[in-house]
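Chemist: what shape does this take:
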Amino acid sequence: MIRPTEQRPALTETPRITVERDGHVLRIGFNRPEKRNAADYRLLSELAVAYGELENDPELRVGFVFAHGDHFTGGLDLADVAPRIGADGLEIAPDGGINPWQVSGRQLSKPVVIAVQGTCLTLGIELILASDIAVAAESTTFGQIEVARGILPFGGATIRFPRAVGWGNAMRWILTGDSFDAAEAHRIGLVQEVVPDGTQFDRGLELARRVAAQAPLAVQAALANARLAVREGDAAAEAALQPALVRLASSEDARIGMTAFVTRTEAEFVGR
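Modeler: You can find the predicted model right below:
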């Protein structure tokens, strides 16, 4: 098992994103530690490919995103990325890939758990906001600093940050570009857990495995309904509840879950 601090052998073409299967969990690691995991175009594209793999493989149920090295990400590598911004913006998802920030293109139907440490700037915060459960090391420093670089957050922070933490809390950090710590991130609800430094990987993976142990069709249905409420309102989500329940109730996993409940045994779900 590759841990964030382990040494890897030198490769001719070291991947910017590591991808490793862990049962039903796909572990996705930022792997440019010598640059504080700053995201150049290649890293963004490889990340989109990894998200596409998560979505397209029925055996994969949960994504777990983390970073190798001391920092989650120093944000965009503007020297590499800025020249690629065309008249229609920046396209990062190749064929089969999914934009990890989910502000364009195909949407991910499976949950993502994320663990961060060190520096977590700009697109790192936006990736937290596009994920479903976030764990932070207690010394993590956050910053939504785009306004200090003459641009705006374009990975979803303007949309999701106010919704997740409240308007004033979001504007406090988006409009000033100031940095804030893990305690503040937890206070406002950006992250769900703050853990001792060095334990964020294990705790995040533990949560990802916990989600992966549940009935995957039910997890995806619950996630889809919650997202529907956000995107289209309560009425749309309410209208979809009963049809989703009927569909799930006839699944093999529902029978497995009921048998496990009656027999007081651990359910082993199959995703059907």
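Chemist: going forward, measure contacts and count neighbours with C-alpha atoms only.
Modeler: Noted.
Chemist: helix or strand for residue 241, which one?
Modeler: Taking DSSP states H and E as the criterion, the element that holds residue 241 is helix 234-249.
Chemist: which parts of the helix or strand following that helix are buried?
Modeler: Downstream of helix 234-249, the next assigned helix or strand under DSSP H and E is helix 252-263. Neighbour-count burial for helix 252-263, counted by 16 or more other Cα atoms under 10 Å, picks out 253-254, 256-257.
Chemist: before we move on, back to that, buried set for the helix holding residue 241?
Modeler: In helix 234-249, counting by 16+ other Cα under 10 Å, buried: 237, 240, 248.
Chemist: what do you get for stretch 166-182?
Modeler: Those would be 169-170, 173-174, 177, 181-182, for stretch 166-182 by 16+ other Cα under 10 Å.
Chemist: name the nearest of those residues relative to residue 230.
Modeler: For those, the residue nearest residue 230 by Cα to Cα is residue 170; the value is 17.4 Å.
Chemist: so the closest one touches residue 161, yeah?
Modeler: Yes: counting by Cα atoms under 8 Å, residue 170 does reach residue 161; the two are 5.5 Å apart.
Chemist: before we go on, could you also do this sequence so I can check it against the first one:
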Amino acid sequence: MTTERDPTDGRILTRREETIMVITIDRPAKLNGFSAVMLDELSRAYTEMEEDPAIRCGVLCAKGKNFTAGLELSKLSGRFAAGKSLFSPDEVDPVNLRKLRTKPIVAAVQGICFTLGIELMLAADIAIAASDCRFAQLEVQRGIMASAGATIRMAERAGLGNALRYLLTGDEFNAETALRLGLVQEVVAPGEESARAMALAKRIAAQAPLAVAATLANVRRSAFEGLNAAVAELQDLQSRLRTSEDAAEGVRSFIEKRAGNFVGR
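Modeler: Coordinates of the predicted model:
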């Protein structure tokens, strides 16, 4: 799925810092609202991260005072009229509902974090929020419903009643409430969210990649398919990990009282 670029449509920036890919939403003049071009570029960035064997973790962040106000509907009318999905089925899905990724992502959010912003944040694996965050899942106020994961993940994280409290009203809530409900994992002072997300990403990237991927997969299986499905694969996952080079290195590093030097094999 490709879209011709207009300079006013914004962009998604990517950069690599050693084993981490930083993905940045860049359209601050429009509250980082998503155009069709930005949706396509975000999918591509996630695919590049997934396909690059050197990348072990991602950080999703945004330029300016706000994470994103969500979709700019006027820029997407053609896509919706044609019955197309938000993200290309040929790329990794940024909201992690269809073509899934295997590498973890830490999200850093600030200021306005509405609609798709919440869904991208919840689709990440860890979320760091600035204390000035304003959250809202506004779709019911526009005659539509959240369809990029909020109806699933808000209930999973916060409980059914807490999720419906905000999904059915579109009311705003703050960072303190998001932390209390488990929608974010840490709240920091404004301006510190990206640095904290990067620090956590570096901690994740320093661990054994095969073990990180297996842990992430098993947690997701439990969430999506239930306890029995997750338990059923534990022994096989652990057996495969125990025969890896990284498991041997883990034992050596423990005996030698040093950090492990993991290679993903």
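Chemist: can you give me the helices in the stretch 51-200 of the second structure?
Modeler: Taking DSSP state H, counting those that start in this stretch as the test, the helices found in the stretch 51-200 of the second structure are 77-81, 116-123, 150-158, 160-167, 175-180, 193-205.
Chemist: would you list those helices in a markdown table and tack on distance to residue 221 of the second structure?
Modeler: Shown next, in a markdown table, are those (distance: least, Cα to Cα, whole Å):
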| stretch | distance to residue 221 of the second structure |
| --- | --- |
| helix 77-81 | 31 |
| helix 116-123 | 14 |
| helix 150-158 | 13 |
| helix 160-167 | 20 |
| helix 175-180 | 24 |
| helix 193-205 | 20 |
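Chemist: OK, contacts around the most centrally placed residue in the second structure?
Modeler: Residue closest to the mean C-alpha point of the second structure, counted by Cα atoms, centre = their mean, is residue 124 at 2.2 Å. Counting by Cα atoms under 8 Å, 6 or more residues apart in numbering, residue 124 of the second structure touches 95, 104-107.
Chemist: residue in the first structure matching it?
Modeler: Alignment note (TM-score structural alignment): residue 124 of the second structure maps to residue 131 of the first structure.
Chemist: ok, residue 221 of the second structure next?
Modeler: Aligned by TM-score structural alignment, residue 221 of the second structure pairs with residue 228 of the first structure.
Chemist: ok so its match is a helix residue?
Modeler: Yes: secondary structure of residue 228 of the first structure (DSSP: H, G, I helix; E, B strand; the rest coil): part of a helix.
Chemist: how about it: what's its closest non-neighbour residue?
Modeler: In space, and not counting its chain neighbours, residue 228 of the first structure is closest to residue 237: 5.5 Å by Cα to Cα, 6 or more residues apart in numbering.
Chemist: looks like the one you found contacts residue 222 (just checking).
Modeler: No: the criterion here is Cα under 8 Å, and residue 237 of the first structure misses it with residue 222 at 10.3 Å.
Chemist: make TSV from the buried residues of stretch 166-182 of the first structure and add distance to residue 51 of the first structure to it.
Modeler: Converted to TSV, these look like this (distance: Cα to Cα, whole Å):
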residue	distance to residue 51 of the first structure
169	29
170	27
173	28
174	26
177	29
181	28
182	26
